[in-house]
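here are the coordinates; sequence isn't available:
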């Protein structure tokens, strides 16, 4: 009997050791899972790295969150303002099929500051997402008041189009970290399609631009063309947060910084679109 008891003890010790080792291994795996989860959470909360927008095909390099390449800022202004004020009467072209057979632009209906409903072109509405949210609504309302109803007309004798011809965009002037002031000299040309009669309006503006964060669309594969266009505007990590009248006096660098009267003694309209 004594021999039988002695033979069973080693078996019991092996089972205990195996149970303790297994439990310890489970604890270790649980700890690793928790550690990995914390690392993933930190990565999800971290802002994406910013890059200087380079031109001429150069490789972008990591930089400060508020730094932007001056030429990239000028290109952003040119693209945004051109898209905003080019009213062709057709929807924006996103593929070859749309270019061959352009579709009429039904426009986007907005409620203006005067209480009525007016339309802006689809391209203006899409481009407006490059403008800060607090400024965008009032800006679109003013654009709607400027946009002739004939832009959306299907009657060739009444239809109109408009094009913004940019003559010059001044080098960005940094006013504080992550903010720039950019002057633009341009003409807004409205044309009657029937007789090619044109109306040319000077459109000289002082634009205030700032650096912003960008978060890509979570489901790009199912995005519509308009959604992709909107996110492409935000992908440049810039936005326009104010537009003033630009006065062509002497030198751009000598212009007054006074918001209320940027042209010194020259009288200007209160509207940022006049």
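Looks like it came in fine. These figures come from a predicted structure and were not determined experimentally.

Every contact and neighbour count from this point should use C-alpha atoms.
Noted.

what's the one helix or strand residue 240 maps to packed up against?
Using DSSP states H and E, residue 240 falls within strand 238-245. With contacts taken as 3 or more Cα pairs under 8 Å, 6 or more residues apart in numbering; DSSP states H and E, strand 238-245 sits against helix 133-146, strand 205-211.

Mind checking the ones you listed for the one nearest to residue 12?
strand 205-211 (69.2 Å; Cα to Cα).

Identify each buried residue in that closest one, please.
Buried residues in strand 205-211, defined by neighbour count with 16 or more other Cα atoms under 10 Å: 205-211.

Same question for stretch 122-136.
In stretch 122-136, counting by 16+ other Cα under 10 Å, buried: 122-132, 136.

now swap in stretch 39-49 and tell me
Going by 16+ other Cα under 10 Å, stretch 39-49 has no buried residues at all.

now stretch 86-95
86-92.

next one: stretch 92-112
Buried, per 16+ other Cα under 10 Å, within stretch 92-112: 92, 105-107, 110, 112.

Let's see which of the residues you listed end up in strands.
residue 110 (DSSP state E).

Centre of the chain to stretch 191-198, how far?
33 Å (Cα atoms, centre = their mean, to the nearest Å).

Tell me where the chain has strands.
Ranges of strands in the chain, per DSSP E, are 108-111, 117-120, 160-169, 173-176, 179-192, 198-202, 205-211, 238-245.

Residue 78: which of those strands is closest?
strand 160-169 (7.5 Å).

what's that closest one packed up against?
Using 3+ Cα pairs under 8 Å, 6+ apart: strand 160-169 touches helix 70-85, strand 179-192.

Below is structure B, check it against A:
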């Protein structure tokens, strides 16, 4: 009888130990799942590495999300403004055949500040995605107002073209973390194809640029040439968020904010000012 009681006690102790060990193991697995869940959540909330394009065109991960090379900023401004105001009347070529026989640009209809609708060139519309979204719509509408309808004419005697001739792009001046002011001195030359008559308009502007996060298009293989062109405007991790008149009353680097305001107030407001 005594031996039977000892056996029952020993069996009970083993079952109790097994139950406690199993329960402890379940608790451990639960804690492991909770830890993994928190890690996955942190990964999902973490910003992806910010790749910026260097002068040689190679993208690298930036140590500072707001850091950009000065020459990269200058090239970004030059490239964007050139694409915005070079109006040839033809679509940008995407292959060798289109380079030899360019397709006519039918233009893209946009809303103007006056409430009407006018056309901008396809290159201007694509380049406008290098602007901040709140500034882009009004700016594209302003470009539509100054784009001659003759740009879209297929008649060689009536058609017009335009080219932005950049004379100088000043070194970027940092105005805040991740924000720069870049001065540009240029001329917008509009030419009639039939008789080569030209109209030259001074285009001296202050462009406010800021660093942004760049997210590559998730379906690059299936994207169209137009989509690729639009997303290529964001690869430098920069955007233009305001354009003002450039003051040339003094050396650009010596101007302070008070002088800039005085210069801007002395000039007539134009459609390129935000």
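In hand now; what should we look at? These numbers were taken from a predicted model, which means no experiment stands behind them.

picking up where we left off before, and the buried residues of stretch 122-136 of structure 1, which two are the farthest apart?
Across those, the two lying at the largest distance from each other (Cα to Cα) are 122 and 132, at 18.1 Å.

quick one: the helices in the stretch 1-150 of structure 1?
Ranges of helices within the stretch 1-150 of structure 1 are 2-45, 70-85, 96-100, 122-127, 133-146, based on DSSP state H, counting those that start in this stretch.

quick one on the thing from earlier: how close does the strand holding residue 240 of structure 1 sit to structure 2?
With mean Cα distance after the TM-score superposition for structure 1, strand 238-245 of structure 1 departs from structure 2 by a mean of 0.8 Å once superposed.

residue nearest the centroid of structure 1?
The structure's structure 1 has its C-alpha centroid closest to residue 234; by Cα atoms, centre = their mean the separation is 2.2 Å.

That one touches residue 217, doesn't it?
No. Between residue 234 of structure 1 and residue 217 there is no contact under Cα atoms under 8 Å: 10.3 Å.

quick revisit: would you convert the helices and strands packed on strand 160-169 of structure 1 into CSV that also reports distance to residue 154 of structure 1?
Output for those, formatted as CSV (distance: least, Cα to Cα, whole Å):
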stretch, distance to residue 154 of structure 1
helix 70-85, 20
strand 179-192, 13
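
Give me the buried positions along stretch 259-272 of structure 1.
Buried residues in stretch 259-272 of structure 1 (16+ other Cα under 10 Å): 261-263, 268.

Of these, which pair is most distant in space?
Between any two of those (Cα to Cα), the greatest distance is 8.4 Å, for 262 and 268.

Give me the common contacts of the two.
Residues touching both residue 262 of structure 1 and residue 268 (Cα atoms under 8 Å, 6 or more residues apart in numbering) are residue 245.

Comparing the helices of the stretch 1-150 of structure 1, which stretch has the densest surroundings?
Ranked by mean neighbour count under mean count of other Cα atoms under 10 Å, the helices of the stretch 1-150 of structure 1 are led by helix 122-127, which reaches a mean of 23.

how far out from the middle of the chain is that one?
Worked out by Cα atoms, centre = their mean, helix 122-127 of structure 1 lies 12 Å from the chain centre.

Counting by contacts, list what that helix packs against.
Looks like helix 122-127 of structure 1 contacts helix 70-85, helix 225-234 (3+ Cα pairs under 8 Å, 6+ apart).

picking up where we left off before, let's have the helices and strands packed on strand 238-245 of structure 1 in a markdown table, adding distance to residue 240 of structure 1.
Shown next, in a markdown table, are these (distance: least, Cα to Cα, whole Å):
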| stretch | distance to residue 240 of structure 1 |
| --- | --- |
| helix 133-146 | 8 |
| strand 205-211 | 4 |
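
Could you check these and tell me which one is nearest residue 33 of structure 1?
Among those, the nearest to residue 33 of structure 1 by Cα to Cα is strand 205-211 (37.5 Å).

start and end residues in structure 2 for that closest one, please.
Matched against structure 2 by TM-score structural alignment, strand 205-211 of structure 1 falls on residues 205-211.

Residues contacting the strand holding residue 240 of structure 1, please?
73, 76, 130-132, 134-135, 204-212, 259, 262, 268, 272-274.

what does residue 88 of structure 2 align to in structure 1?
By TM-score structural alignment, residue 88 of structure 2 lines up with residue 88.

check contacts around that match.
151, 160-163.

Can you convert those into CSV and add a column each for neighbour count and distance to residue 9 of structure 1?
Output for these, formatted as CSV (neighbours: other Cα atoms under 10 Å; distance: Cα to Cα, whole Å):
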residue, neighbour count, distance to residue 9 of structure 1
151, 26, 96
160, 26, 99
161, 22, 97
162, 21, 96
163, 18, 95
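
so which pair among those residues is furthest apart in space?
Between all members of these, the farthest pair (by Cα to Cα) comes out as 151 and 163, at 11.6 Å.

Identify the contacts common to the two.
87-88.

who are the neighbours in contact with residue 141 of structure 1?
By Cα under 8 Å, 6+ apart, residue 141 of structure 1 lies in contact with 110-113.

any idea how far residue 131 of structure 1 is from it?
13 Å (Cα to Cα, to the nearest Å).

now residue 33 of structure 1
Computed as Cα to Cα, the residue 33 of structure 1 to residue 131 of structure 1 distance reads 43 Å.

what's the answer for residue 64 of structure 1, then?
22 Å.

Count the neighbours of residue 232 of structure 2 for me.
16 (other Cα atoms under 10 Å).

and it, how far is that from residue 250 of structure 2?
On the measure of Cα to Cα, residue 232 of structure 2 and residue 250 of structure 2 end up 36 Å apart.

And residue 118 of structure 2, by the same measure?
For residue 118 of structure 2, the distance to residue 250 of structure 2 - Cα to Cα - is 38 Å.

Which one's more surrounded, the two?
Neighbours per residue (other Cα under 10 Å) separate residue 118 of structure 2 from residue 250, with residue 118 holding more: 20 against 9.

which ones are touching the more buried one?
109-112, 141, 144-145.

ditto for residue 173 of structure 1
Residue 173 of structure 1 sits in contact with 180-182, where contact means Cα under 8 Å, 6+ apart.

Tabulate the residues you listed in TSV, adding columns for neighbour count.
As requested, those are arranged in TSV below (neighbours: other Cα atoms under 10 Å):
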residue	neighbour count
180	20
181	20
182	22
